[in-house]
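>>> Predicted model and sequence follow; I will ask about them next.
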Amino acid sequence: MDSGDRLDDKRLIELKRFELLVSAIHDYAIYMLDARGHVVSWNAGAERFKGYAASEIIGEHFSRFYSPEDRAAGIPDRALKIAETEGTFQAEGWRVRKDGKRFWASVVIDPIFSTDRRLLGFAKITRDITERREAAEVLKRTERALLQAQKMETIGKLTGGVAHDFNNLLQVIAGNLQLLARDVAGIEQAERRIENALAGVRRGAKLAGQLLAFGRRQTLEPKVVNLGHMVQAMAEMLQRALGEGVLVETTVDDDLWNTFADVSQVENALLNLAINARDAMEGAGKLTVEIGNATLDADYAREHDEVDAGDYVMLAVSDTGSGMPPEVVAQAFDPFYTTKPEGKGTGLGLSMVYGFVKQSGGHVKIYSELGYGTTVKVYLPRSFGAEQAIALSDVRSVVGGTETILVAEDDEHVRATAVETLQQLGYQVLAASDAEGALAIVKSGVKIDLLFTDVVMPGLLRSPDMARQACDFLPGLAVLYTSGYTRNAIVHGGRLDPGLELLPKPYSREDLTRRIRGALDHQSERDSPEADQTSG
């Protein structure tokens, strides 16, 4: 045997060892292609990833591993051309297994040339990185959700602080205007100007409420409710609000589940969505309101931020308007974002809907196509509780009384207005500028029937703690809270703590009178002998 034969034997041994090495690799698909892209070798990793045995795939074109859309786009041939001309081809993309399932692959294709630079074929390495891609997407969604949560927390703190001060200012203005209205009663021009000013106060209060809604800081009063019954009861009012040019169609699923939500806020949300739809249709078209049961599965929850898989009641509002492009849909829930002309909208309607739904543990999604219209779907969590009766508005005449009321309010002007209003209603009124001062008056032994206290006041003693101590000292004391913003004081998870009563600022004279009288009467009912016998 000459040296040439020994060299060939050595190369043959090395080749066999290399083939054994490649065939033993299971984490990578490593195989050879001829110059036209047909498979000429196949390792165990390739069989594991793609599902084909060597006998099934050798001689077949490698493009069968690509998706139909990639094949139609010419990507397999382009990959070989790039590898040949540039020396390598690297990419990531979807590949298809024998069973039709897809996986996300990292692909490297290198050309193989003869010594005279003639193309012999290609070496191809594929790795399944589906899990890595999914992990990266989970991380990206988590980061996005964290940024959104941080943004909402920042906006919430800002809107909470602004709402507290703004609503106090509005309360001073509203209270004094209503006091002034009594002084100028019968003077038509003065009454008209006062009513115009009060209308501005109401608009300001609505704006503050919308900001709190978007920041998920509003106080909710949720009940177990059937949205089908609620929406059907709104049908006439909804048609009046939209005008004769809009045809309203409502569909409700049979066996509709209940949900746990603030009825007034659901009504506001539906009205906002309907008015947006009317504007998109320029006052003429068809509006469809659909209420049904829906289950959002784990896959859907993974694809959407802040969504828990589970059962929901869906409220969908669809229009036949002009639709929205994707870039507008992406910003639709941002506060003050609007595509309406100057003066035609604040850009807070959808923001309010978004904040309310999120604060209620739900989900909201916009589907829109230019030229065809828009559907907004609101999902509120299913409740297994029995539907609760919706309380009717109190239409009794507003009356005062002769009881003694302690007003605890740190804002001097708000306090003065409240005191004067209550005195005009016949009540005896005491006043304190902070919680410590209010508790000192309580402990002085003077007779007090009701404590009317702001929730947020400066000082070491918190208003809720003061109220609890006052009730311990004066059993039977009625308590009515008021505030422009109550975060984490007597409201938790967006809900007023059980057994407490709150009058939000700014409030009208009628609201104050009715709530004071109601709190006093309610306390009297609890203290009556009949109530003791019933509870016993």
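Cool, the structure landed. Numbers count the residues shown, from 1 in each chain.
>>> For the rest of this, base every contact and every neighbour count on C-alpha atoms.
Fine.
>>> wait, what's in contact with the nearest residue to residue 25 once chain neighbours are set aside?
Leaving out its chain neighbours, the residue that sits closest to residue 25 by CA to CA, 6 or more residues apart in numbering is residue 45, at 5.8 Å. Applying CA atoms under 8 Å, 6 or more residues apart in numbering to residue 45 gives the contacts 23, 24, 25, 26, 27, 28, 29, 30.
>>> Please identify the helix or strand for residue 45.
Assessed by DSSP states H and E, residue 45 sits inside helix 44-50.
>>> Tell me the buried residues in the helix or strand following that helix?
Beyond helix 44-50 on the C-terminal side, the first helix or strand identified by DSSP H and E is helix 54-57. Across helix 54-57, burial judged by 16 or more other CA atoms under 10 Å covers 54, 57.
>>> got another, please set it beside the one above:
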Amino acid sequence: MGTHLDVTMARDEELARGAVEAAEVGAFDWDLTRGRFEGSTALWRLWGLAPGADAGSLLDCLQAADKAVLTAAVARCTPQSDRFACGLCVRWQDGTVRRSAVRGGVSFDAGGTAVRARGAVMDIDARFQESANAEIEASAALLRIAVNAARIGGFRISLPSYQTHLSDEVRAIRDFPPGYWPTMEEAVEGYEPEYRPAIFAAVRACAERGTPYDLEVRLVTPKKRRLWVRLMGEPRRNAEGHVVEIVGALQDIDESKRLEQQLRQSQKMEAVGQLAGGVAHDFNNLLSVILSYSSMMLAELPAEAPTRADLQEINRAGERARVLTAQLLAFSRQQIIQPRVVELTQLVHGVESMLRRLITESIELSLLTSRNVGKIFADPGQVEQVLMNLVVNARDAMPAGGTISIETADVELTPEYAEQHYGVVPGPYVMLAVTDTGVGMTAATMERIFEPFYTTKDQGQGTGLGLATVFGIVKQSSGHIWVYSEPGVGTTFKVYFPRTDLPVEPTVKPVHEAARLKGTETILLVEDDQQVRVLIRSVLRGYGYNVLDAQNGGEAFLTAEQFPGKIHLLLTDVVMPRMTGRQLAERLVGMKPDLRVLYISGYTENSIVHHGVLDAGIAFLSKPVTPEALARKVREVLDGR
């Protein structure tokens, strides 16, 4: 029994010793009374000594400060708390310093005196290095991901030879084959000519004076890709302070540059639109006077009157100005629209005959429409205007004839597409595309085609508002327009309207009545522009109405309170100082619940419209006002139609 126990204990001791050796853990036994410090074979190896050397040399491996740390850790132990732990730095005989972690316990005699300390020592340098290597590898992986996402690569230029050294990322950006090492001249040759002098000058200044550089330039790759890049470089010096090479980075910024240009263009169009809208609003009041008085005078003049032709020319010029003003308002997104659910394919076929009258016999019109296309929420008249303007633009691009194709389709604009096109919201859309086989456009022309008054036609052959009007209508309809063109090949305009699932509302055909437009009701007219107010008052009285007029909301409110009879209709401008037409109407309807209201304006003021869309249930007449249109709308509102 005893022999078996001895054998078992010996085997366990051997296994334990083997496990300790495999784990690279050393052990020590420190006789505190005699100062003798003994260590296991593993400890000698961990502390860089050959087993069997002078035992004192084990403690001599510790620097004085670390020997004091171990001594203090042991000294702090008490019979009640006999465990200790600390960290040590061990200096090997070759000067290498290794870090060790020490854990152990202290034995005490009957009197409470510390007599022996035993413990284990673990070399933590290897584990620390493994952890550091793992962190380095993880950081490198993250760096690779960041480099790929940022489309950036590094390069070196050796001096004075100016030999270039490119990373794989730079080669990928520039479409260079693997292993290609271009000379300095070959590397710069790939940039567009206008940027090459600046690049050479920046590199020379960096090499000669140590001046860092940061440039945004455009290059053309061997695959004919044109892209914007950011080129950065800084000097690297030797011990004497001389620049021996240039290190730098090349970043593909083409996508961000494109978005930046789209944003700048959008801001410019917005600023021009605000100006155009303000001018158009003022012109509408003037045109109301010009068109109305010329129309009334023409109605009273006999056909043989010598001044009739002159008045007709005035009226025709006013009509042309009215069309231009409407185009300015459409471009500036300040035209009041009345959207409804529209089937785009049906709308295209509805105006097909009119479109054919716009083009010449040498041009073929092809409709590539789908019956299953979704619905959109837009003003039908505005969508028709978009289509007509695009067809006219295509016609003018084909003086020798060709083909115009009109296509409708359901499309899904993805988040990736939206990221590359400023202002686009991803989601379902209905596309209207107009393609021609005409002369096409250059990139410089395409950058300006939506600017108002910009035209490539000869003087007198275009206003430059056709495509600007298209742009404004599309944006006001929450849509998106995209154009692609190649000189000598043709042009495609793609308009995307947001798709809707709302049902199509039945359309009510307007009543083309031949009955008289006269009336005897009392109308309260409120208009701050005196010329327009006098004009409208004259027109309405001419149709038999009793007209009370006021120049602002306060005066109108006082007039309504003092008038003893019934007021049937409030005819008010929307934009007025101190009190808007909407505020006035709400106060007066509170006093006179059966009062009907008709608004007149040429401007998208938010009291009756929101984002240019007329509020539901609002009766509205757009300026400029003409006598017959005014009389018809007044009669329509009074009759409750």
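Noted; the coordinates are in hand. Not measured: the values here are computed from a predicted model.
>>> TM-score of the superposition?
Once the chains are laid over each other, their TM-score by TM-score structural alignment, normalised by the length of structure 1 reads 0.76; 464 aligned residues with a CA RMSD of 4.2 Å.
>>> Tell me which of the contacts of residue 45 of structure 1 fall in strands.
Under the assignment DSSP state E, those contribute 29, 30 to strands.
>>> just checking, what's the longest helix in structure 2?
helix 254-300 (DSSP state H).
>>> so the nearest residue to residue 270 of structure 1 once chain neighbours are set aside is in which element?
Of all residues not flanking residue 270 of structure 1 in the chain, residue 317 sits nearest, at 7.8 Å (CA to CA, 6+ apart). Residue 317 of structure 1 is located in strand 310-319, with elements delineated by DSSP H and E.
>>> which residues of structure 2 does that strand align to?
Under TM-score structural alignment, the counterpart of strand 310-319 of structure 1 in structure 2 spans residues 427-436.
>>> Sort out which residues of the matching stretch are buried, please.
Neighbour-count burial for stretch 427-436 of structure 2 [16+ other CA under 10 Å]: 428, 429, 430, 431, 432, 433, 434, 435, 436.
>>> do the same with stretch 473-490 of structure 1
Judged by neighbour count (16+ other CA under 10 Å), stretch 473-490 of structure 1 contains these buried residues: 474, 476-487, 490.
>>> Can you spell out the matching residue range in structure 2 for it?
Here stretch 473-490 of structure 1 aligns to structure 2 at residues 591-608, judged by TM-score structural alignment.
>>> Just the endpoints, please. Distance across that stretch?
This stretch, stretch 591-608 of structure 2, spans 20 Å end to end (CA to CA, to the nearest Å).
>>> Figure out how far that stretch is from the centre of its chain.
Once both centres are worked out by CA atoms, centre = their mean, to the nearest Å, stretch 591-608 of structure 2 turns out to sit 37 Å from its chain's centre.
>>> Next, the residues that contact it from outside, please.
So stretch 591-608 of structure 2 is contacted by 277, 281, 284, 334-336, 567-575, 580-582, 585, 588-589, 610-612, 614-615, 618-624, 634, 637-638 (CA under 8 Å, 6+ apart).
>>> please redo it, this time with the cut-off set to 7 Å
Here stretch 591-608 of structure 2 makes contact (CA atoms under 7 Å, 6 or more residues apart in numbering) with 281, 284, 334-336, 567-575, 582, 585, 589, 612, 614-615, 619-623, 638.
>>> can you tell me what part of structure 1 stretch 5-18 of structure 2 aligns to?
Going by TM-score structural alignment: stretch 5-18 of structure 2 matches no residues.
>>> cool, and stretch 374-383 of structure 2?
Under TM-score structural alignment, the match for stretch 374-383 of structure 2 is residues 257-266.
>>> now the longest helix of structure 2: how far from the chain's centre is it?
Taking CA atoms, centre = their mean, one finds helix 254-300 of structure 2 lying 26 Å from the centre of the chain it belongs to.
>>> isn't residue 277 of structure 2 right next to residue 328, touching?
Yes - under the criterion of CA atoms under 7 Å, residue 277 of structure 2 makes contact with residue 328 at 6.3 Å.
>>> Next one: the spatially most central residue of structure 1 from residue 200 of structure 1, what distance?
In structure 1, the residue lying closest to the centroid (CA atoms, centre = their mean) is residue 358, at 3.0 Å. According to CA to CA, residue 358 of structure 1 and residue 200 of structure 1 sit 29 Å apart.
>>> now residue 113 of structure 1
According to CA to CA, residue 113 of structure 1 and residue 200 of structure 1 sit 82 Å apart.
>>> do residue 285 of structure 1 as well
Plainly put, residue 285 of structure 1 is 32 Å away from residue 200 of structure 1 if you go by CA to CA.
>>> quick one: which of those two has more around it?
In this view residue 285 of structure 1 and residue 200 are compared by other CA atoms under 10 Å, and residue 285 has more residues nearby, 17 against 14.
>>> tell me the contacts of the closest residue to the more buried one other than its chain neighbours?
Excluding the flanking residues, the one nearest residue 285 of structure 1 by CA to CA, 6+ apart is residue 246, at 5.0 Å. Each residue near residue 246 of structure 1 by CA under 7 Å, 6+ apart is listed here: 283, 284, 285, 286, 287.
>>> Using TSV, please lay out the buried residues of stretch 427-436 of structure 2 together with distance to residue 68 of structure 2.
As requested, the buried residues of stretch 427-436 of structure 2 are exported to TSV (distance: CA to CA, whole Å):
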residue	distance to residue 68 of structure 2
428	75
429	78
430	82
431	82
432	85
433	85
434	88
435	88
436	91
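>>> so which of those residues comes closest to residue 499 of structure 2?
The shortest approach to residue 499 of structure 2 among these belongs to residue 429, at 4.6 Å (CA to CA).
>>> Pretty sure the closest one sits against residue 497.
Yes - Residue 429 of structure 2 lies in contact with residue 497 (CA under 7 Å); the separation is 5.4 Å.
>>> The longest helix of structure 2 - contacts with which helices or strands?
Taking 3 or more CA pairs under 7 Å, 6 or more residues apart in numbering; DSSP states H and E as contact, the helices and strands that helix 254-300 of structure 2 lies on are strand 226-237, helix 308-331, helix 530-542.
>>> Tell me which of the ones you listed sits nearest to residue 420 of structure 2.
Of those, nearest to residue 420 of structure 2 by CA to CA is strand 226-237, at 14.3 Å.
>>> got a list of contacts for the match of stretch 374-383 of structure 2?
Stretch 257-266 of structure 1 is touched from outside by 220-226, 293, 313, 360, 380-384, 387, with contacts defined as CA under 7 Å, 6+ apart.
>>> which one of those is nearest residue 400 of structure 1?
residue 221 (26.4 Å).
>>> burial count for the closest residue to the closest one other than its chain neighbours?
Distance criterion CA to CA, 6+ apart; nearest residue to residue 221 of structure 1, sequence neighbours excluded, is residue 262 at 5.1 Å. Neighbours of residue 262 of structure 1 under the rule other CA under 10 Å: 18.
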